[in-house]
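Enquirer: Here's a sequence, model it:
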Amino acid sequence: MAYYPAEVKEAARGLYCKRYSIREISRTLGIPRRTVYHWVDAEAWGDMLSHEGVEDAAQRRLVLLITRDDKTKADLQEIDRLTSALERFQRLREREQAMRGEPCETASAKPEQQDQRGTREKRERKGGDSRSGKRRGRVIKNDVSHLTPEDFKAQLHQHYFAYQRELMQAKHYRNRQILKSRQIGATWYFAQEAFEDACTTGDDQIFLSATRAQAEVFRDYIIQIAQQKFDLELKGNPITLHTAHGPATLRFLSNNSKSAQGYHGHVYIDEFFWIRGFKELHKVATGMAAHKKWRRTLFSTPSAVTHPGYGLWNGDWYNARNKVKRQQFPGFKEMQSGILCPDNTWRKIITLEDAMAGGCDLFDLNDLKLEYGPEEFENLFMCGFVDDTNAVFLLPQLQACGADPAEWADYNPKLPRPFGNKPVWCGYDPSRSRDDASFVVIAPPEKPGGMFRVLERFKWVNKSYLWQVARIREITQRYNVQFMGIDTTGPGIGVYENVRIFYSRATSIHYSVQTKTELVLKGRELVESNRIQWDAADKEVGLAFMMIRQTTTPSGAMTYAANRSESTGHADAAFAILHGVSYEPLARPRGGCRVVIG
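Expert: This next block holds a predicted model:
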């Protein structure tokens, strides 16, 4: 039997724990099936799954198959079999509960029955009826029937910032759109709002995001709120709450309209200005909330004026449908106060300065202005859209590069060797301010002309070059690094000289008009041909590429820039990626010769 590194075996074990079949593990990692069978038997991998019941295992496998792109005929047949099996499990469970005289968890109960059940289960969680000495009864999963609006007021509302209270006061509007600064707690607020609404009304809630991981942020926040504020442990995905008004389901969905169809409830769309295929998603989302009782809430940091969502925000969509009576929509200042617009949508703008004026003390404004260039700061924190009509990289093309890393079966960031022994290329770009830098790890194509994938991106802020060198050394120990491009034009030279001590293949990239042209042309080739992917939830990557502009040198030569100088460093993430992919030449001869910049 051939020898395989421990990292490959760990990757196989990780896929096995995710309920991948032996055949799928063999195909994904390129390992013979008999080898995988041997590992399963010799190391008792099956014992790791013994804690799961048959129904849990079936649900896990079903989720894996449903979220997989390009499903085969065999996958679809297995989905049908699993769905039928789960339906039988459900009917058997309901029958057993009926025979024992227990209430069925999936059926709606009358409010007074739910109140009695919530009181009983709350008592049983505290240890049962100590006076009678009876055994503790079965605890209902995700029971929130005892929570009241007063509980939420006491535990949450009093801690809101001013702008979060304003969002709460505008909850009665059926349509809300919020343009916001990054990291001001909007996702946390709407997760809390939806959780409270579900508990106190029994209404279903639906969360849509660019990727599954981003949607899971809502779920993580709700679980934390329930645990920290109400001492409740919520389980399941989706989460079904047992409220005093019947069951309420919280669904967390990625940007896949097919998985969203058929549900209904209050809809929350996170970072909608960065979602690919927004028009189609918006049509599906509004359909899920077509009934007048359901709210539609969209919130996001701005992207570019070419994004389809920009027409929804500024009223162009509405006026296109009402050409006879075109309406003037409120301006930036009016929307900062929150205002109901002609399309019956309440709009609100919250800049970082607005958030700070509203009590948010989590930021140092001067630090942020040093860490980000003027355009980036305006976009990320002051709600300014990027005008990419003349940019080298256009937003629609960049959005097509967004992917969900959860679908990369050969990559698991939780493992000591996230990518096994497969080769990676790396790129490093030093900033021109405060010693912050960008570093990326890229999976190169397995075949000529194939797909690049940005596996990890690091932003190191206010760290010395020796600290950065130590982190790069750790990365070379976790990955099989075959190439590393380092910008040595300015402050990067210190990193380069030290990295070469332990990684002799580090390649110097010294900027010139020709070098920058080659880098940008390679980037345009990959983006325009859709040959590169990165985490769709990482908005800074797309923004960094949009910062790159075509310009001329003092002598009149055409070049590319992003206001990069010794004092300012913009588009760092984009240039780090360009440094990493530069190992593939602009011309790719059949012989596989690589021409590197250095």
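
Enquirer: rest of the way, CA atoms for contacts and neighbours
Expert: OK.

Enquirer: now for the longest helix out of those in the chain, which elements pack on it?
Expert: Taking residue count as the measure and DSSP state H as the definition, the longest helix of the chain comes out as helix 73-100. Using 3 or more CA pairs under 8 Å, 6 or more residues apart in numbering; DSSP states H and E as the contact criterion, the elements in contact with helix 73-100 are helix 54-66.

Enquirer: And the helix it packs on, how far out from the chain middle?
Expert: 22 Å (CA atoms, centre = their mean, to the nearest Å).

Enquirer: for stretch 521-528, same thing?
Expert: For stretch 521-528 - counting by CA atoms, centre = their mean - the centre lies 24 Å from the chain centre.

Enquirer: Tell me the buried residues in it?
Expert: Residues of stretch 521-528 classed as buried: 521-524, 526-528 (neighbour count, 16 or more other CA atoms under 10 Å).

Enquirer: Could you pull out the strands in the stretch 251-400 of the chain for me?
Expert: Listed in chain order, the strands of the stretch 251-400 of the chain (DSSP state E, counting those that start in this stretch) span residues 266-270, 296-300, 339-340, 346-350.

Enquirer: Name the surrounding residues that touch whichever strand or helix holds Arg457.
Expert: Counting by DSSP states H and E, the element that carries Arg457 is strand 452-460. Applying CA atoms under 8 Å, 6 or more residues apart in numbering, the set of residues contacting strand 452-460 from outside is 405, 411, 435-445, 468, 531-535, 573, 577.

Enquirer: Likewise for stretch 401-415?
Expert: With contacts defined as CA under 8 Å, 6+ apart, stretch 401-415 is touched by 10-11, 14-15, 28-29, 67-68, 211-213, 276, 418-420, 455, 527, 530-537.

Enquirer: Apply 6 Å and report the result again.
Expert: Residues outside stretch 401-415 that contact it (CA atoms under 6 Å, 6 or more residues apart in numbering): 211, 418-419, 532-536.

Enquirer: to compare against the first, here's another:
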Amino acid sequence: MVAAMPIQTPPQPGAPSAMWQFDPRRHARSLYWRGWGITQIAQEFELFGVASERGSPIPRATIESWKQRDAWDDAPSIRKIEDGLEIRLLTLIAKEKKTSADLVEMDALSRQIESLARVRRYEEPGGHAGDLNPKVANRNAGPRRKPKKNHFTADQAAELKRIFLDGLYDYQLTWWNALSQRTRMILKSRQIGATYYFAFEALIDAIETGRNQIFLSASKAQAHQFRSYIVSFAKLVGVPLTGDPMLITSDLRPEEEAAAELHFLGTNFRTAQGRHGNFYFDEFFWVHSFEELNKVASGMATHKKWRKTYFSTPSSVAHPAYPYWTGERRNRRRKKEGRVSIDVSHKALAAGSTGPDRIWRHIVNIEDAEAGGCDLFDIEELRDEYAPDEFANLFLCEFVDDSLSAFKFNDMIACGVDSLVDWTDFNIEAERPYGNRSIWAGYDPQESENGDNAALVIAAPPLVEGGQFRVLERHQLRGLDFEQQAEFIKAILSRYTCTYLGIDAKGVGAGVYQLLAKPGALPGCSVAKIEYSLELKAQMVMKAQNVIRRGRLAFDVGMLDIVSAFVSIKKTLTSSGRNLTFKAGRGGDDGHADLAWAIMHILMNEPLDGKEAPKGTMEII
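Expert: Below you'll find the model as predicted:
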């Protein structure tokens, strides 16, 4: 038997301690944990007259049942120690006259009980270090330091670069390996991920070196495609980027260094002045006033530490940037002995090459992209969808010669505007993009037997006599029957107040016309039936030439397909060889030009003299 431990004799009746007065069961447990046997506890209770709530003595069997039901033997040691501390603290509290030693002991006991309570919470499910140490629990309770805005840690920078390099196609890796070149000029196929790549490349450079990055595009909207990509890239490592210009810092550079600035600019050269840094010139073969803009752009990278990167799909040999590509621009002001000859053939530049003018050039056509791992295309389907000359221009990096075209390339790109900035009365995202003002529409239907595209164009007519026709939307359709084409047109026009629709009504177009010309099909809209003839084609082209040369046609600079469509229309002889006509062969050698014809269906609603057309439905045969 465990030897009995002495306990403090309970007070006489009239001044009992809290333990004895209210909870004999708890006091019995405390005695048991201090080594008393059950029989000893029962005798102790009998000696001091401890009774149950009914006033009867507490027998040994009752204490034994308490022991079994409350599992006194299974209690953890910490709980037993805690109980002893509480009993001693209650005893001291019950003293009426306390010495200074009593007060010191009470304080120590209280702190010990609190510490043990923390240990118990820590050992319970969900416990944490803050349960043991108040300083740990409260270390985040004060005001927190705001995270640095647009900031990358060293780990985030390393992870972002790893993601970038792991995802490169072979031709993009070639661009990465040419980073030491001060000037890069890249001729590329459509949709091979160049904008995506250079946005990522610029972000990595800004993080690692702190150099400014400047993005030039034909419009503000196109420049913001760079920004959209960069914001998405940063999210891959948990960094939210904001601002325009965007300021970026990182742990890879001293904190006192200035943040790298990222600027996203349209081709308004006045907004581009006064900045310096690496610059990226997107679709430079398609911008208007290239010479003037390039002077400003290249001035931003005058210092030798900055890089210049030009990349674009090809346009026309008449574009002012073409002599820069061939090297002829450099030769113009040099004597014969100082001139250089640059081979710009695909064979010479397929792997990238630095010319004698110190410009690194590279050609990546769609076949090169596929060989380099890009599996995003079905090349044979694209060859079937586009006429040979269109395919060569858009995907094989061949320039267009517009010497035989009815519309000159430079006249067409002069029609481009930054619609996001210049057209404040139009919002393509709105339920009614042009409000309740009148719009005109033109439709060039799909000829199912040839499998070409159909085109729908929405334009705002001139607000004043001699004003501009503004192309608001354009859509190209493929693989739809005449009913589906009609339903598509009705759905698009439902967002506008359309007062005129011109439709080429031959072939499949006849069915589209009949459905849309029905009363109530397009309320308030005059549906014009157009049936081509040599005379009508000549009249349409002549009207369009007049409008374009006078600067009366406007479309967003991102609508490069409109430029290509007009340039593809060529003067040619009829099959008899007796008459001159204009042709963009469907599936033949001249391209579809469906967008151009759809626009001309709109322009012809205005007479040649530019005055308002008569009201009512018009039928042209």
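
Enquirer: Any idea what the TM-score is?
Expert: Once superposed, chain against chain, the TM-score is 0.75 (TM-score structural alignment, normalised by the length of the first structure); 469 aligned residues with a CA RMSD of 2.0 Å.

Enquirer: Can you say which of the strands of the stretch 251-400 of the first structure is nearest to Gln514 of the first structure?
Expert: Distances from Gln514 of the first structure to each of these were compared using CA to CA; the minimum, 37.9 Å, belongs to strand 296-300.

Enquirer: what angle do the closest one and strand 266-270 make?
Expert: 10 degrees (axes from the mean of the first three to the mean of the last three CA atoms, to 10 degrees).

Enquirer: and strand 296-300 of the first structure, which stretch of the second structure?
Expert: Correspondence between strand 296-300 of the first structure and the second structure is established over residues 308-312, with TM-score structural alignment as the criterion.

Enquirer: Disregarding residues adjacent in the polypeptide, which is nearest to Ser508 of the first structure?
Expert: Gly598 (4.9 Å; CA to CA, 6 or more residues apart in numbering).

Enquirer: before we move on, the earlier item: what's the first helix or strand after the strand holding Arg457 of the first structure?
Expert: On the C-terminal side of strand 452-460 of the first structure, the nearest following helix or strand under DSSP H and E is helix 465-478.

Enquirer: Measure how that next one sits relative to strand 452-460, angle-wise.
Expert: Computed by the same axes, to 10 degrees, the angle separating helix 465-478 of the first structure from strand 452-460 equals 150 degrees.

Enquirer: quick one: helix 465-478 of the first structure to chain centroid distance?
Expert: Relative to the centre of its chain, helix 465-478 of the first structure is centred 26 Å away, using CA atoms, centre = their mean.

Enquirer: do the same with stretch 395-406 of the second structure
Expert: The chain centroid and the centroid of stretch 395-406 of the second structure are separated by 33 Å under CA atoms, centre = their mean.

Enquirer: which parts of that stretch are buried?
Expert: Counting neighbours by 16+ other CA under 10 Å, stretch 395-406 of the second structure gives 395-400, 402, 405-406 as buried.

Enquirer: so where is that stretch in the first structure?
Expert: The counterpart of stretch 395-406 of the second structure in the first structure, counting by TM-score structural alignment, spans residues 381-392.

Enquirer: re earlier: turn the contacts of stretch 401-415 of the first structure into CSV, columns for neighbour count, distance to Gln261 of the first structure and secondary structure.
Expert: Listed next are the contacts of stretch 401-415 of the first structure as CSV, based on neighbours: other CA atoms under 10 Å; distance: CA to CA, whole Å; DSSP: H, G, I helix; E, B strand; the rest coil:
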residue, neighbour count, distance to Gln261 of the first structure, secondary structure
Thr211, 24, 17, coil
Pro418, 20, 34, coil
Phe419, 22, 34, coil
Ile532, 25, 29, strand
Gln533, 23, 26, strand
Trp534, 24, 26, strand
Asp535, 22, 24, strand
Ala536, 27, 21, coil
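
Enquirer: about what we covered before: could you redo the buried residues of stretch 395-406 of the second structure as JSON lines and give each row distance to Gln213 of the second structure?
Expert: Written out in JSON lines, the entries for those read as follows (distance: CA to CA, whole Å):
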{"residue": "Phe395", "distance to Gln213 of the second structure": "28"}
{"residue": "Leu396", "distance to Gln213 of the second structure": "30"}
{"residue": "Cys397", "distance to Gln213 of the second structure": "27"}
{"residue": "Glu398", "distance to Gln213 of the second structure": "30"}
{"residue": "Phe399", "distance to Gln213 of the second structure": "29"}
{"residue": "Val400", "distance to Gln213 of the second structure": "32"}
{"residue": "Asp402", "distance to Gln213 of the second structure": "35"}
{"residue": "Ser405", "distance to Gln213 of the second structure": "39"}
{"residue": "Ala406", "distance to Gln213 of the second structure": "40"}
